[in-house]
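In: the amino acid sequence is not available; the structure is as follows:
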C-alpha cells in the first residue's frame, strides 16, 4: 500500500452522518405515508361508517378533480363533523410535537415539554375561570380566548420572573415554571370549588382533553397561530444544534442565546396555548414524539423540529381515532388516552436517562 492510499480510512466518520440522514428521510416518508393512510380511514370510521372509496370520491369532487358527490347526509357527516375534527387533530398534534422539540432543545433536556414553563396549566386557569364564573362576553369563543390569553400570559410571567441582570438561566426558568404551575393548579382547584355542578362537569370534560367539539371556526382560530409557529420554528434549527454545545460555546459561535431563547419560548407559548385552548389539556405528545425521533435519527434539529410536527400530527390523529372507536359507542377522553400511553413511556425514559448518567442520585 502506498503512502497516498493510507489516509482513506479517515472517511469512516461520514458513515454515521449518512446513516442518520437516510433514517431521517425514511422516517419522514413513513410518517407522511401513515398520515395519508390515516386521514381517509379516520374520515370513514365512526357511528355512521363511510367507505374509504366514497371519502376519496367526495374529496375529489370538492376540489374539482372528478369524483362524485355523495348523498346529503353523508356529505354533512364528512364535511361538518369528520373533516373539521381531523384537521384540528393534525394542527393540535403538530403544534404540540413541534413545541416539545423546541422545549427540549432550549432546555437541553429530553424530559422537557411545553407544560414545563406553565403554558398548559396557565391556559387551564383561563378556561376554568370562564366556565366557573359563567363568562360569555365573546359568546362561544369566550373559553378558547380566555385559555389562549391566560396560557400566553403565564409564559410571559414565568420569563419575566426568571430574568435577572439581562439574562435568563435555564435552571431558573424550570424552577419558576414549577412554582407557577403549582400556583395555577391551586387556582384551578379554587375555581372548581366555587363552581356549580354543571360547571364542574364541563370543567372536568375540558381538562380531560377532547376534539369532540371540533368545528371549522375552531380550525380557523388555531390555523394562524399554528402556521406562524410551525413556519418560524425550523429557522432556529441550526442555532439549536449550536446551543446543544452549551450557552458559552454557542455565544462564541455567534448565537445570541438570550434573544433566541426568548423567541423560542414565545413560539412554544403560541403553539401550545392555541392548541390547548380548543382541545383541552393533552399531555405527553410533546414529550414522547420528539424523543422517539431523536433516538431513531439523532439530535439534529433540522430534522427533529419539522419531524416532530409531522409525528405529532400522526400520533394525535391516530389517538383520536382510537378514542372514538375503542369503547364505541362511548368516546374515551383524548387526554386520558395519551396519558395512559405516555406515562409508561415517561417512566421508561426517566430510568433510561438515569442509567446513562450513572444511576439514581
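Out: Looks like it came in fine. This is a predicted model, so every value here is computed, not measured.
In: please count neighbours and contacts with C-alpha atoms only from this point.
Out: Fine.
In: if I pick residue 130, what's in contact with it?
Out: Residue 130 makes contacts with 136, 142, 143, 146, as judged by CA atoms under 8 Å, 6 or more residues apart in numbering.
In: surely it is within a helix?
Out: Yes: membership of residue 130 in a helix is supported by DSSP: H, G, I helix; E, B strand; the rest coil.
In: quick one on the thing from earlier: by neighbour count, which of the contacts of residue 130 wins?
Out: Counting neighbours by other CA atoms under 10 Å, residue 143 comes out on top of those with 24 neighbours.
In: separation between that one and residue 131?
Out: Residue 143 sits 7 Å away from residue 131, going by CA to CA, to the nearest Å.
In: please apply the same query to residue 172.
Out: Using CA to CA, residue 172 is found at 33 Å from residue 131.
In: comparing the two, which residue is more hemmed in?
Out: Comparing residue 172 with residue 131 by other CA under 10 Å, the one with more neighbours is residue 131, at 23 against 16.
In: which SSE is the closest residue to that one other than its chain neighbours in?
Out: Counting by CA to CA, 6 or more residues apart in numbering, residue 199 is the residue found nearest to residue 131 once chain neighbours are left out, at 6.0 Å. In this structure, residue 199 sits in helix 197-208 according to DSSP states H and E.
In: second structure for comparison follows:
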C-alpha cells in the first residue's frame, strides 16, 4: 500500500533533498579526492585543478545523469499509462534499438571511410536519427486512418526492434576491431563524454516531456480505464496519445544519443514511484522524475568509483541494480495473483 495523500508532499521533498545530496556527493567523489572544503573554494585562483575537475568534468556529468534518468523514468510512466501495461517502457516503440542501429551505422561507415576515431557528435546524430526513424515507423504501422491500435503498436515495436537488432548485428559483422569495441561500449551506456553542450541539448526535450506529462496528467489517469471510457468522459484520446508519444520519442532519442543505452530505468522507476505514491499521475510524474534522476546519478557515481581509476559503463550498474528489483516485482505479483 502506498503512503497516505497527506504524507506525499513531504515524501516528494525528501526525494528532492536526496537528489540534491546525491548530486553534491557525486561532485567530490571520484578517482581524485576533492574534499568538501575544496568544493566550496573552487572559485579561488589557487584552486585551478579542483575547479577544472568539479566544474568542467563532474558537474556536467551529474547534470546529464540527472536529466537522462528523469527522461527515461518519465518516459516509462507515460508509456505504461498509454499502453496500460506495467511492462512497457520507452524501448517498446523502437527508440533504443533504432538509436543503437543508427550509432552502429555511423561508427562503421566513418571507420570504413578512414576518418579514424569517431567524433561523438557524429555518433550522437546517428543515434538520434535512428531512434526517431524507428519510433516514427512503429507509430505509422499502428495507425489505421484516424484509428490507433495499442496492440498493433506493441507488435510493431517488437518487430522493428528485432529488425534493428538484426541490422545492428550486420554492422557488427562488418566492423573492424576498433569500431566493434566502440559500438559495444556505446551500447553499454555511459556518461564519460558529458559536457555542458550535451546538458543543454538534453535539457530542452526533458522540459518539453515534463510539461506535456504534467499537462495531460488527468487525461492519463482517465485513460487507465481504457480508450472507450476515456472518450466517453470527454478525453480526446488521439490527440493526447499523439502528443505524448512524440514528446517521449524525441526526449528518449535525445537521451540515448547523449548517453547510450541505459537499462531498466524506464521500466523499474515507475514501479518504485507507484509503490510509494499510487497510480495517480499528479504525484507519480514528479516522483518518478526525481527517482530516475537520483538512481542514475548514484549509478554513475558507483560506475566511476567502484573500480577506480577504471570506469564502468553506467548501463551495467543500472542493470545490476534493476534486475533484482524486477525479480522482486515478479515475485510480489505472483503472490498477489
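Out: Cool, got the structure. Quick caveat: nothing in here was measured; it's all calculated off a predicted structure.
In: circling back to that earlier point, over in structure 2, see which of the contacts of residue 130 of structure 1 survive.
Out: Contacts from the contacts of residue 130 of structure 1 that recur in structure 2, judged by both residues aligned by TM-score structural alignment, their matches' CA atoms under 8 Å, are 142, 143, 146.
In: ok, so of those residues, who is nearest residue 176 of structure 1?
Out: Of all those, residue 146 has the smallest distance to residue 176 of structure 1: 22.4 Å, by CA to CA.
In: aligned partner of the closest one in structure 2?
Out: In structure 2, residue 146 of structure 1 lines up with residue 126, judged by TM-score structural alignment.
In: try residue 332 of structure 1
Out: Correspondence of residue 332 of structure 1 to structure 2, assessed by TM-score structural alignment: residue 312.
In: can you check residue 352 of structure 1 too?
Out: Looks like residue 352 of structure 1 aligns to residue 332 there (TM-score structural alignment).
In: buried stuff in whatever helix or strand its match lives in?
Out: Using DSSP H and E, residue 332 of structure 2 falls within helix 314-336. Neighbour-count burial for helix 314-336 of structure 2 flags 314, 315, 316, 317, 318, 319, 321, 322, 325, 326 (criterion: 16 or more other CA atoms under 10 Å).
In: how much space between the fifth one and residue 179 of structure 2?
Out: In this case it means residue 318 of structure 2. Counting by CA to CA, the gap between residue 318 of structure 2 and residue 179 of structure 2 amounts to 25 Å.
In: pull up the gap between the counterpart of residue 199 of structure 1 in structure 2 and residue 187 of structure 2, please.
Out: When structure 2 is aligned by TM-score structural alignment, residue 199 of structure 1 is paired with residue 179. Residue 179 of structure 2 sits 12 Å away from residue 187 of structure 2, going by CA to CA.
In: structure 2: which residue goes with residue 260 of structure 1?
Out: Using TM-score structural alignment as the criterion, residue 260 of structure 1 maps onto residue 240 of structure 2.
In: I'd assumed residue 217 was in contact with its match.
Out: No: counting by CA atoms under 8 Å, residue 240 of structure 2 stays clear of residue 217, with 10.2 Å between them.
In: which other helices and strands contact the longest helix seen in structure 1?
Out: Identified as the longest helix of structure 1 according to DSSP state H is helix 14-44. Using 3 or more CA pairs under 8 Å, 6 or more residues apart in numbering; DSSP states H and E, the elements in contact with helix 14-44 of structure 1 are helix 52-62, helix 83-107, helix 285-297, helix 301-325.
In: repeat that with 7 Å
Out: Applying 3 or more CA pairs under 7 Å, 6 or more residues apart in numbering; DSSP states H and E, one finds that helix 14-44 of structure 1 makes contact with helix 52-62, helix 285-297, helix 301-325.
In: if anything else comes up later, I'll come back, but that's it for now.
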